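Undergrad: quick one, structure for this:
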Amino acid sequence: MDDHRGADFSVKPELTGELVVLRPFDLTRDASAIRGWLTDPEVARFTAGTPQTTPAPPWDEEAEIRMHEWYGSRGHQSDRLDLAVIDRASGRCVGEVVLNEWSPANRSCNFRIALAAAGRDRGLGSEAVRLTVGYGFEQLGLNRISLTVFDHNPRGRRAYEKVGFVLEGTRREVLRYGDGWVDDHDMAILASEWRRHRGCPGADA
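TA: Below is the predicted model of the structure:
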């Protein structure tokens, strides 16, 4: 594609891999799964840095309304992309991938992913990252995609490294966690790197 063409986030694609399908949210099918990861202590630990010993807030009617308002509006956003991660083996929604914090002038986005327990440790996350990043570079014309990952999430960092994200720096002791402190790592991948290895670094060595 022409790298100088403006990104069109109004298009919400369906991206298919060997293990996962990424598609727009459908609350008639996905609400239970979304509710599950929003109340999952491990998801909170890796995304918000909440200690596992911290009890999840009660899921009440207000939380249910907020969930429906947020995920029900994802398909109408013109400056970001939110897609459900579907496990092809089970057909179930197991998480989400997001490109947000879009800077049109710099052709850059932030990336994040959240996976429920049913989507972990089977390669689904790595493939979901690869599909999203590929779409960002090849269809949206992005030049840079960045993310942050807490030091206590080595599994997530490995998944990002598999796709070609490069460590750019570490912000030391940014998170108070229990009785200690946790570093936060800045990682990014560039369009030029993606063109070289297509999300499989090492293959181009």
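Undergrad: could you use CA atoms for every contact and neighbour count after this?
TA: Fine.
Undergrad: can you name the farthest residue from the center of this structure?
TA: Seen from the C-alpha centroid of the chain, the residue lying at the greatest distance (Cα atoms, centre = their mean) is D179, 28.4 Å away.
Undergrad: one more sequence to fold, the one below, so I can look at both together:
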Amino acid sequence: MADFSHKPTLTGERVTLRPVTEDDVPALLPMFDDPEISRLTGNHTRFDEPALRRWYGSRGARDDRLDLAVVERASGLVVGEAVLNEWDPGNESCAFRICFTPAGIGRGLGTQATRLLVGHAFGTLGLHRVWLEVYAFNPRARRAYEKAGFRAEGVLRDALLWEGERVDATLMSALAPEWAAAGQAG
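TA: Sure thing, here's the model as predicted:
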């Protein structure tokens, strides 16, 4: 099984996933500044541009995770990020997360980006399981994950405290044999 040191470019009909860099920060800033995106992702942290530049500038050197920018092919604009992280080589699994700027939301780009990166995890990296968590107040994301081939496994009760409200998270996964049987592709 390969590690995440190789940073590929994955191309689909509507999106290209490529290694994210600090130069992508201006395009990604709206993702961090939008209160609704922060709520849907459960992000309590506020970031400033210099910190984000350091973070994204260091992603290429990491061999334990894969951070890719989502580029809309029609416009050439960076509209989000897709990430494989929390790699567990002994169990051939990792976590997946994806997030879009407001301009990239609700246009079907996430389903293709998800299929491209999860397909890479199974087909190239040789992983068996890719998992994620989605909060109960984000049904649109859950539907997109299901459309991309993820299945619900269970509920993490009261996993998030958001503005005084405790929110459940659904644990979802995709497994390599199911992915292959379904013929998933980007």
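Undergrad: from D30 of structure 1, how far out is W37 of structure 1?
TA: Computed as Cα to Cα, to the nearest Å, the W37 of structure 1 to D30 of structure 1 distance reads 11 Å.
Undergrad: wait, what's in contact with R144 of structure 1?
TA: When the contact criterion is Cα atoms under 8 Å, 6 or more residues apart in numbering, the partners of R144 of structure 1 are R107, S108, C109, A188, I189, L190, A191.
Undergrad: of those, buried ones?
TA: For these, a burial check counting by 16 or more other Cα atoms under 10 Å picks out R107, S108, C109, A188, I189, L190, A191.
Undergrad: what strand or helix carries the equivalent of the fourth one over in structure 2?
TA: For A188 of structure 1, the aligned residue in structure 2 is S173 (criterion: TM-score structural alignment). For S173 of structure 2, the host element (DSSP states H and E) is strand 165-175.
Undergrad: what's the answer for D3 of structure 2, then?
TA: Secondary structure assigned from DSSP H and E places D3 of structure 2 in neither a helix nor a strand.
Undergrad: surely it and D63 touch.
TA: Yes: with contact taken as Cα atoms under 8 Å, D3 of structure 2 and D63 are classed as touching, separated by 6.2 Å.
Undergrad: top helix in structure 2 by residue count?
TA: Across structure 2, the longest stretch assigned as helix under DSSP state H is helix 109-123.
Undergrad: which residue numbers in structure 1 does that helix align to?
TA: With the alignment judged by TM-score structural alignment, the segment of structure 1 matched to helix 109-123 of structure 2 spans residues 124-138.
Undergrad: over to stretch 64-81 of structure 2?
TA: Residue correspondence for stretch 64-81 of structure 2 in structure 1, counting by TM-score structural alignment: residues 79-96.
Undergrad: picking up where we left off before, which strands and helices sit next to the helix or strand just after the strand holding S173 of structure 2?
TA: For strand 165-175 of structure 2, the succeeding helix or strand toward the C-terminus, using DSSP H and E, is helix 176-182. Judged by 3 or more Cα pairs under 8 Å, 6 or more residues apart in numbering; DSSP states H and E, helix 176-182 of structure 2 is in contact with no other helix or strand.
Undergrad: what's the average distance of helix 176-182 of structure 2 to structure 1?
TA: Helix 176-182 of structure 2: mean distance to aligned residues in structure 1 after superposition is 0.7 Å, counting by mean Cα distance after the TM-score superposition for structure 1.
Undergrad: what count of nearby residues applies to the aligned residue in structure 1 for L29 of structure 2?
TA: Taking TM-score structural alignment, the alignment pairs L29 of structure 2 with R35 from structure 1. Under the neighbour criterion other Cα atoms under 10 Å, R35 of structure 1 is assigned a count of 15.
Undergrad: can you check T41 of structure 2 too?
TA: The tally of other residues near T41 of structure 2 (other Cα under 10 Å) stands at 18.
Undergrad: distance of the counterpart of R142 of structure 2 in structure 1 relative to E101 of structure 1?
TA: Mapped onto structure 1 by TM-score structural alignment, R142 of structure 2 lines up with R157. Taking Cα to Cα as the measure, R157 of structure 1 falls 20 Å from E101 of structure 1.
Undergrad: what of L140 of structure 1?
TA: Relative to E101 of structure 1, and taking Cα to Cα, L140 of structure 1 is found at 14 Å.
Undergrad: more neighbours: the two, which one.
TA: More neighbours sit around L140 than around the other of L140 of structure 1 and E101, counting by other Cα under 10 Å; the figures are 22 against 14.
Undergrad: OK, contacts around the nearest residue to the more buried one once chain neighbours are set aside?
TA: Nearest in space to L140 of structure 1, with sequence neighbours left out and distances taken as Cα to Cα, 6 or more residues apart in numbering, is A7 at 4.4 Å. When the contact criterion is Cα under 8 Å, 6+ apart, the partners of A7 of structure 1 are P104, Q139, L140, G141, L142.
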